[in-house]
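# Need coordinates for the below:
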Amino acid sequence: AVERYGHQAVMTRGDHATGTDRIAEVVERLGLAADSLVVNVQGDEPMIEPGLIRAVATLLADTPEAAMATACHSIRDLGELFNPNVVKVVLDHAGLARYFSRAPVPWARDAFEASARDLPEGLPCYRHIGIYAYRADFLRTYPRLERSPLEEFEALEQLRALWHGYAIAVAVRQDASLLGVDTPEDLERVRALFDRVGHKR
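Have a look, this model is predicted:
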């Protein structure tokens, strides 16, 4: 399908632990320059728009201290925050990721201990969107980094970068219209949306 649209496809080995390890193989095989930017749009995010892809790539280009960039949007309901299939990201004041987790973070101690039914007003909680931009030289380094316990327990590959001190810049998207596919129910929702708008599946 990729080649039918005039692009190059690369088949990688089947033994990679993560998608980032897989992309590192592609960078080596294509011989990309160290300062090249590589964007990974994951297959479980079929609703990602071209504008978001550009925004993440531009953010990385404009943030020289970051090895990677990604995106997130605000979480607006309690169910989403407590869903382990929804990856959350905690940001610092500069928009860099401090942690990614399947757990409900940040934890609003007083509100949640009182059995809150709604998100506390002003709680800065964000859902990670499955898109990454990388610097090619970082991708050559990534497979040689030791996997961290956090990466293995959370099953989140970006935690390897944070564990080893690499910065990840995060673009905050204001709307929450993206539908990720993490469960069979998510897949049915996306299929129904495609049917409504006349998209081929």
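
# okay, CA-based contacts and neighbour counts for the rest of this
OK.

# My guess is residue 69 contacts residue 62. True?
No - Residue 69 lies out of contact with residue 62 (CA atoms under 8 Å); the separation is 10.3 Å.

# Among these two, which residue is more densely surrounded?
Counted by other CA atoms under 10 Å, residue 69 and residue 62 do not tie: residue 69 has more neighbours, with 26 against 11.

# Could you also give me the structure for this next sequence, so I can compare it with the first?
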Amino acid sequence: MSVLVVIPARFASSRYPGKPLVGLTGASGETRSLVERSWWAARQVAGVEKVVVATDDDRIREAAQGFGAEVVMTSTDCQNGTERCAEAHAVLGGGFDIVVNLQGDAPLTPHWFVEDLVSGLQDDPNAHVATPVLRCDGRALNGFLDDRLAGRVGGTTAVFGAGRHALYFSKEVIPFTPQRYDDDADTPVFHHVGVYAYRPDALAEYPGLATGPLEQLEGLEQLRFLEHGHAILCVEVAARGRQFWELNNPEDVPRIEAMMAEMGME
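Prediction:
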């Protein structure tokens, strides 16, 4: 089973321009760009045949090649990371059994999240796509609620049915929770981790699918799959003491750096 990991990296983000090149300082005091830390996270995943950075920007290409990454140049017409992964897979000539989209804003992604994701997709023949979900503790959920109260878009949450196929994803906190929780308490909310594993046929079909109203409203690329009847498997992953957060806004930089310092990540 051959696995390709693609790290889509776009400079012209509407919410945070230049985000892939933002520096993050680790516990050792060394500063590395977001895209480099995401690439390093991808290289820790077992069973991966190839890791590439997919971009349409020469600044990101030069930075990525500077730290040793293989780069695939893609079109400026790609609307999101999934379309960029589809194009990168095609440029490489296809042939991989599973393509993983490790979005470049998730440098804290542990290797076992991706390994569990690939295993989950292999074991569910009815799923076209798989994505990890992490049960929020009170600390994470309260952070989501604080972001929404402040008018910030924080993490994405997911709800799924008995077969763990996704029902919906949202930038709002779903399901509704009328209370706050102690930091270490389990909650009924699942944080959607921004990683995807695709079967190649579903990935190749995606760019030709019409963008639906839910994707437009939420700004979540995975909703295009749901709106067109594709099954997305939600694979519950375990934190194992690791903290996880995505870099969505400039305010997230000190939050992530504090987590890296607490976990001793260089």
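
# Give me the TM-score for this pair.
TM-score for the superposed chains, counting by TM-score structural alignment, normalised by the length of the first structure: 0.84, backed by 191 aligned residues with a CA RMSD of 2.4 Å.

# The first structure: strands as residue ranges?
37-41, 66-74, 88-91, 97-101, 126-135, 167-173 (DSSP state E).

# Looking at the ones you listed, which is nearest to residue 199 of the first structure?
strand 37-41 (18.8 Å; CA to CA).

# can you pull the buried residues of that closest one?
For strand 37-41 of the first structure, burial by neighbour count (16 or more other CA atoms under 10 Å) applies to 37-40.

# try stretch 166-182 of the first structure
166-173, 179-181.

# quick one, what contacts the residue nearest the centre of the first structure?
Most central in the first structure under CA atoms, centre = their mean is residue 130, positioned 3.2 Å from the mean C-alpha point. When contacts are counted by CA atoms under 8 Å, 6 or more residues apart in numbering, residue 130 of the first structure is found next to 41-42, 44-45, 70-71, 180.

# State the span of the second structure onto which stretch 48-66 of the first structure is aligned.
Counting by TM-score structural alignment, stretch 48-66 of the first structure falls onto residues 109-127 of the second structure.

# what's in contact with that stretch?
Contacts of stretch 109-127 of the second structure (CA under 8 Å, 6+ apart): 38, 41-42, 44-47, 98, 128-132, 165, 195-197, 230-233, 235, 237-238, 242, 244.

# any idea what residue 105 of the first structure aligns with in the second structure?
Per TM-score structural alignment, residue 105 of the first structure is aligned with residue 174.

# what about that match, how many neighbours?
17.

# From residue 191 of the second structure, how far out is the closest residue to it other than its chain neighbours?
With CA to CA, 6 or more residues apart in numbering as the criterion, residue 174 of the second structure has its nearest non-adjacent residue at 6.1 Å, and that residue is residue 157. Note on residue 157 of the second structure: its distance to residue 191 of the second structure, by CA to CA, to the nearest Å, is 5 Å.

# about what we covered before: and of the contacts of residue 130 of the first structure, the nearest to residue 149 of the first structure?
Among those, residue 70 lies closest to residue 149 of the first structure (CA to CA), at 21.7 Å.

# which residues sit in contact with that closest one?
Residues near residue 70 of the first structure by CA under 8 Å, 6+ apart: 56, 128-133, 168-171.

# Test my guess that residue 45 of the first structure contacts residue 180.
Yes - if you go by CA under 8 Å, residue 45 of the first structure and residue 180 touch, sitting 4.7 Å apart.

# Report the set of residues contacting both of those two.
Contact with both residue 45 of the first structure and residue 180 is made by residues 129-130, according to CA under 8 Å, 6+ apart.

# coming back round to it: could you dump the contacts of residue 130 of the first structure to TSV with distance to residue 7 of the first structure?
As requested, the contacts of residue 130 of the first structure are exported to TSV (distance: CA to CA, whole Å):
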residue	distance to residue 7 of the first structure
41	15
42	17
44	21
45	20
70	24
71	25
180	25
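
# of all these, which comes closest to residue 146 of the first structure?
For those, the minimum distance to residue 146 of the first structure (CA to CA) is 21.6 Å, reached by residue 70.

# For residue 96 of the first structure, see how far away that closest one is.
Residue 70 of the first structure is 10 Å from residue 96 of the first structure, by CA to CA.

# Tell me the residues that contact both of those two, please.
Common neighbours of residue 70 of the first structure and residue 96 (CA under 8 Å, 6+ apart) are 168-170.

# So which residues make contact with stretch 221-238 of the second structure?
Applying CA under 8 Å, 6+ apart, the external contacts of stretch 221-238 of the second structure come out as 80-82, 113, 116-117, 120-121, 126-135, 160, 164-166, 168-169, 206, 209-212, 214-215.

# Show me which of those residues are buried.
Looks like the contacts of stretch 221-238 of the second structure have 80-82, 113, 116-117, 120-121, 127-135, 160, 165-166, 168-169, 206, 211, 214-215 buried, using 16+ other CA under 10 Å.

# how far does stretch 50-62 of the second structure stretch from start to finish?
Stretch 50-62 of the second structure: ends 19 Å apart by CA to CA.
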